[in-house]
Structures are given as C-alpha cells and as structure tokens.
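no FASTA, just this:
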C-alpha cells in the first residue's frame, strides 16, 4: 500500500525496476499493475528464481545495465546498506529514472534500538537482533557490523546531494511483525496495531526503516 501510494499513477503500465529484487517477491506483486517490470539481483541463485517472476538481470546496483531515463518507478527495499558503494547505487537508480519518475527507497534507520543484521565479535559472527549497537560511535559500530550500514537523516541527505531529485515523502516505519502474526495471530495483530500507531507519533524516530520517496527533476 505504501508503494502504491508513493508511485501514484506510475504503476499503471509504467516501466518499473526493482533493484536488489532477491527471489522476486515484489516482481510478482508489481506485475499485477504493469507488464513492464524488471529486476536486478547480484546473487545468481536468487536471480534465477526471480527470473520466473519477471525480467531479471544479474548485475550490480552500482552499474545498472539500462539506459538513462527509462523507468517510471524504481524500488529498492533494504538493499543499499549491503552494496559496496551506496552513493553510486543511488546515483544509478536516479540515472535510469525518467524525469518525473520516482525512487521508492527503504533502508535501515540508525536509531532503531536493534541491529537486525547480526554482528561480529572477535572474528565470530553472531546472528540475530543485537540491542544498542547502532547507538555506538561510527568507528566502533562499523567494526562490529562491517557488513551492513544504518542511516541517519543526515546520511540520506549525503546520498542525495547533487542528484537531480527532490524529496516527495520521508518517514520512518516499524516492522510488520509478520512472523509474530503467523505464530500468534491475536498477539501479532495487537503488536502490529501498536507499531502502526507509533508511526504517527514522535516515536517514529525509533522505527526500523526509513521510507523515502524522491522524484527526478528535469535537468
């Protein structure tokens, strides 16, 4: 629903690109709205599975194999924190957008109380949600979590600096607690309801992810 609202009329028959599409879950959903859905995925096994759901190319987000100004909508869901060069990846997504096209970006919020990508300690990886790591100074935080970034508002501004875009919408969102809803439906629905209410309060600053929508301007 958030993606549909952000896209406005760009979904209907528009050219859509999902950068870091994984196994193609979004491709299937987006093909309901348009036959012109493309995905980019660097992991070969994921790309092959995603190719059953749409037009998929195995490529880096920092070097998208598409011409300038060819997509009405570009989606990237929790991807830029993993790429080698996040600034180059965002610049590429903007490059392939048509003027007036929109980039819908989800990425981790630095102020969420848990680091969801696990962490390293003395060379050993520890899986799971680790509390408060993202509140540490950058050098220490990045030593513990070298494999994933988390973003402040200032960090997002730096990613967009100098690019031909303007911000349409930005907020922070809480998780949907899908696993909790599946295991304990009644409890899960209550927790989800509470989290959605928090998104309407100042406590959204502690949300799991940034939800950012930018529109490409004519240059």
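That came through fine. Please read these numbers as outputs of a predicted model, since none were measured by experiment. Numbering: from 1, shown residues only.

For the rest of this, base every contact and every neighbour count on C-alpha atoms.
Noted.

which other residues reach the helix or strand containing residue 191?
Assigned by DSSP states H and E, residue 191 belongs to helix 185-198. Applying C-alpha atoms under 8 Å, 6 or more residues apart in numbering, the external contacts of helix 185-198 come out as 173, 174, 175, 176, 177, 178, 180, 181, 182, 204.

Make a PyMOL selection of whichever of the residues you listed turn out to be buried.
Applying 16 or more other C-alpha atoms under 10 Å to these, the buried members can be selected in PyMOL as follows:
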select buried, resi 173+174+176+181+204
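
And the furthest pair within the contacts of helix 185-198?
182 and 204 (24.4 Å; C-alpha to C-alpha).

which other residues reach stretch 154-174?
86-87, 90-91, 94, 109, 195-196, 198-199, 204-219.

from those residues, which would you call buried?
Neighbour counting over the contacts of stretch 154-174 (16+ other C-alpha under 10 Å) leaves 86-87, 90-91, 94, 109, 195, 198-199, 204-217 as the buried ones.

Which of those fall in strands?
209, 210, 211, 212, 213, 214, 215, 216 (DSSP state E).

Surely the second one touches residue 106?
Yes - at 5.5 Å, residue 210 counts as touching residue 106 under the criterion of C-alpha atoms under 8 Å.

so what secondary structure elements neighbour the helix or strand where residue 140 lies?
Here residue 140, judged by DSSP H and E, is contained in helix 138-144. Helices and strands touching helix 138-144, by 3 or more C-alpha pairs under 8 Å, 6 or more residues apart in numbering; DSSP states H and E, are strand 119-121.

Run the chain-centre distance for stretch 198-208.
18 Å (C-alpha atoms, centre = their mean, to the nearest Å).

try stretch 99-110
Centroid separation for stretch 99-110 versus its chain: 7 Å, with C-alpha atoms, centre = their mean.

what's the answer for stretch 159-175, then?
For stretch 159-175 - counting by C-alpha atoms, centre = their mean - the centre lies 11 Å from the chain centre.

what comes up buried for that stretch?
159, 160, 164, 165, 172, 173, 174.

Widest-spaced pair of those?
Farthest pair in the buried residues of stretch 159-175, by C-alpha to C-alpha: 164 and 174, 29.1 Å.

my read: residue 34 touches residue 13, true?
Yes - in this structure, residue 34 is within contact of residue 13 by C-alpha under 8 Å, at 4.4 Å.

which one is residue 59 nearest to, not counting chain neighbours?
Closest residue in space to residue 59, ignoring its immediate chain neighbours: residue 42 at 5.0 Å, by C-alpha to C-alpha, 6 or more residues apart in numbering.

what's the burial count for that neighbour?
17 (other C-alpha atoms under 10 Å).

The spatially closest residue to residue 10 that is not a sequence neighbour: what's it in contact with?
Excluding the flanking residues, the one nearest residue 10 by C-alpha to C-alpha, 6+ apart is residue 72, at 5.9 Å. Counting by C-alpha under 8 Å, 6+ apart, residue 72 touches 10, 11, 14, 15, 16, 97, 98, 100, 101, 102.

Check it against this one:
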C-alpha cells in the first residue's frame, strides 16, 4: 500500500500578520503606502469612543486593520473577493473589530446600509480609478454622519513618474487602472465643495526619497523590501526639507474635509 500523498505546499499569505500583528500589513508595502498611513494617523487619533470608520477601496485591509488597532470600528469595502477574504482572515487573526463586505465604490450611492453611518470615511488612492468622480465624492459625503470627516488621498497631477506607466496613456473607460493622471489642489477643492463638504486641509505626502526608494523596490520585485529597508529612515528625515528647498512635488495630494454639522 502506497503512502498517502503529501498535501501541496501553500504559502501562508498572512504569515507576517501572524508573527508581527497588523502593523506588518503596512511595513511590507512600498513607501507610498507608509506615507499615506502617516497622513491618516495625523487626522484619526487613537480613540476610546469606538467611532465608526469606512475604508472605501480598502485593498487587503492594511489601513482598516490598523485603524481598528487605534480604537475604531471599521468597515472596509472592495469589489475584490480575494482581497476581502484576506482582509477578513487577518482581522480574525488579530481579533480586531473590522468587517469587509464586498461592494463596488461606483455603486456606493445605492448602498443604503452605509448612509449617514460613519464618523470617518477614507478614500485612499481610489478616486483616480473612477470616471464619475463628482458622483463618488457625493456618495462618500452621504456615508458620513453630520460633522463627520472625509480623509482622502490621490495622485498629484504634477508628480514625477515612478514607473513608465505613470505617464499614461490613461484609459477612457474603467479597466481597473487610473482613468486620469491625478488632481491639483484646486480640482480637489472643487469636488469637495461641489459635494457640500467643508475643506479643512489640502496637503501632500510621499516626497523625493519615498518616490526613489519605491522605484528601487519595484525594480527588485520580491527582494525590494530587503534592498530598501535600511534606507527607510531617509523619507522621514529629508523629504520635507527637500520639498521646501527644491519644490520637489509630492506623489499624492491629501484632502481632509468635513460634512457640516448644521
């Protein structure tokens, strides 16, 4: 009688999460992702009130999980069933209050269960994928409670390309890639105020060293994290001074706006 066949090896997609917790979901990504987390943290402080947060276009849940660590009750939305399954698995591993339903941000206006439900709505590097950005901005606002906050990032129209595809061409239909190069501060203000939001701040994130290290990371593929890890302190120390001295454009613009209370 032959020995039973060994089950095929399967890579544990959540191994780093099991070993190091939800923080690992942020650290193994590129520097642009870590910069966006820094932006989110500045505007979503730790809380003991368990405010509800809605992460629209949540990927595999890195931001959602780490907001749950900070005390928020998080719902992360994405159309990608695989990503949602990964995110839900990681929330269970970390015992965090985060839920990951499947849904398309373009259909957000029809999702009554999300209307006027959240103190915070996140939209990070999402709006540039959607043709009808005016509708998306109105739908994001509708998900906020009165006095709630929108925390958004999107590529800066004036960025310097990290890889060749960043220069286009950009499709005229929604294929999953960017449908526009990016936004200016005036464009973001126009969208937010047109939706009835009050703009609190428009800024930027991901400067010179974040961009250059991300280029290097992408060039080396799976080894990119190890290649760039010793240099990850450089963006924290030098990106702001370089931007002030030389006017080097941030890769992303950031928007913080709130839904009027009265």
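Cool, got the structure. Treat the numbers as computed from the prediction; the structure is a model and nothing was measured.

So after superposing, what's the score?
In this superposition the chains share a TM-score of 0.77, using TM-score structural alignment, normalised by the length of the first structure; 196 aligned residues with a C-alpha RMSD of 2.6 Å.

show me the contacts for the residue nearest to residue 59 of the first structure.
Residue 42 of the first structure neighbours (C-alpha under 8 Å, 6+ apart): 20, 58, 59, 60, 61.

Quickly find the element holding the fourth one.
Using DSSP H and E, residue 60 of the first structure sits within no helix or strand.

if I pick the equivalent of it over in the second structure, what's in contact with it?
Mapped onto the second structure by TM-score structural alignment, residue 60 of the first structure lines up with residue 104. Going by C-alpha under 8 Å, 6+ apart, residue 104 of the second structure touches 77, 78, 79.

Now for the second one: which residues touch it?
Counting by C-alpha under 8 Å, 6+ apart, residue 78 of the second structure touches 56, 57, 58, 59, 84, 100, 101, 102, 103, 104, 105.

Unless I'm misreading it, the fifth one sits right up against residue 98, doesn't it?
So that's residue 84 of the second structure. No - assessed by C-alpha under 8 Å, residue 84 of the second structure is found out of contact with residue 98, at 11.2 Å.

Based on its surroundings, how many neighbours for the nearest residue to residue 143 of the first structure once chain neighbours are set aside?
In this structure, residue 143 of the first structure finds its nearest non-sequential neighbour in residue 120, 7.8 Å apart by C-alpha to C-alpha, 6+ apart. Look at residue 120 of the first structure: counted by other C-alpha under 10 Å, it has 15 neighbours.

what's the answer for the one 5 residues further on, then?
Around residue 125 of the first structure sit 12 other residues, with neighbours defined as other C-alpha under 10 Å.

Tell me how far it lies from residue 151 of the first structure.
Using C-alpha to C-alpha, to the nearest Å, one gets 22 Å for the distance from residue 125 of the first structure to residue 151 of the first structure.

mind checking the end-to-end distance for stretch 182-198 of the second structure?
Start and end residues of stretch 182-198 of the second structure are separated by 21 Å (C-alpha to C-alpha).

Stretch 62-76 of the first structure now?
Terminal-residue distance, stretch 62-76 of the first structure (C-alpha to C-alpha): 13 Å.

what distance separates it from the middle of the whole chain?
Remark: stretch 62-76 of the first structure is offset 15 Å from the chain centroid, using C-alpha atoms, centre = their mean.

mind listing what's buried in that stretch?
Those would be 62, 64, 69, 70, 71, 72, 73, 74, 75, 76, for stretch 62-76 of the first structure by 16+ other C-alpha under 10 Å.

Helices of the second structure, start to end?
Ranges of helices in the second structure, per DSSP state H, are 15-20, 24-27, 31-43, 62-69, 81-94, 133-142, 185-194, 208-219, 224-228, 233-246.

Show me what the residue nearest to residue 59 of the first structure lines up with in the second structure.
Residue 42 of the first structure maps onto residue 79 in the second structure, by TM-score structural alignment.

how far away is its match from residue 86 of the second structure?
Distance of residue 79 of the second structure to residue 86 of the second structure, computed by C-alpha to C-alpha: 13 Å.

got it, and residue 20 of the second structure?
From residue 20 of the second structure over to residue 86 of the second structure the distance is 16 Å, taken as C-alpha to C-alpha.

Repeat that for residue 213 of the second structure.
27 Å.

picking up where we left off before, which ones among the buried residues of stretch 159-175 of the first structure lie within strands?
Reading strands off these with DSSP E, I get 165, 172, 173.

Residue in the second structure paired with the first one?
When the two structures are superposed using TM-score structural alignment, residue 165 of the first structure falls opposite residue 197 in the second structure.

Quick one: map residue 190 of the first structure onto the second structure.
By TM-score structural alignment, residue 190 of the first structure lines up with residue 234.

contacting residues around stretch 105-120 of the first structure?
75-81, 125-135, 143-145, 148-152, 172, 205-213.

quick one: the nearest residue in space to residue 176 of the first structure that is not next to it in sequence from residue 128 of the first structure, how far?
Among residues not flanking residue 176 of the first structure along the chain, residue 192 sits closest, at 5.9 Å (C-alpha to C-alpha, 6+ apart). According to C-alpha to C-alpha, residue 192 of the first structure and residue 128 of the first structure sit 20 Å apart.

do the same with residue 8 of the first structure
Counting by C-alpha to C-alpha - residue 8 of the first structure and residue 128 of the first structure are separated by 36 Å.

likewise residue 37 of the first structure?
33 Å.

between the two, who's got more neighbours?
Legend: neighbour count by other C-alpha under 10 Å for residue 37 of the first structure and residue 128, higher for residue 37 (27 against 12).

Please name the nearest non-neighbouring residue to that one.
Leaving out its chain neighbours, the residue that sits closest to residue 37 of the first structure by C-alpha to C-alpha, 6+ apart is residue 16, at 4.8 Å.

ok, now residue 23 of the first structure?
According to C-alpha to C-alpha, 6+ apart, the nearest residue to residue 23 of the first structure is residue 50 (4.3 Å).

show me the contacts for that neighbour.
Contacts of residue 50 of the first structure (C-alpha under 8 Å, 6+ apart): 21, 22, 23, 24, 25, 27, 39, 56.

Looking at the second structure, name the residue matched to the fifth one.
Per TM-score structural alignment, the equivalent position to residue 25 of the first structure in the second structure is residue 62.

Hmm, its match is touching residue 26, no?
Yes - counting by C-alpha under 8 Å, residue 62 of the second structure touches residue 26, with 5.9 Å between them.
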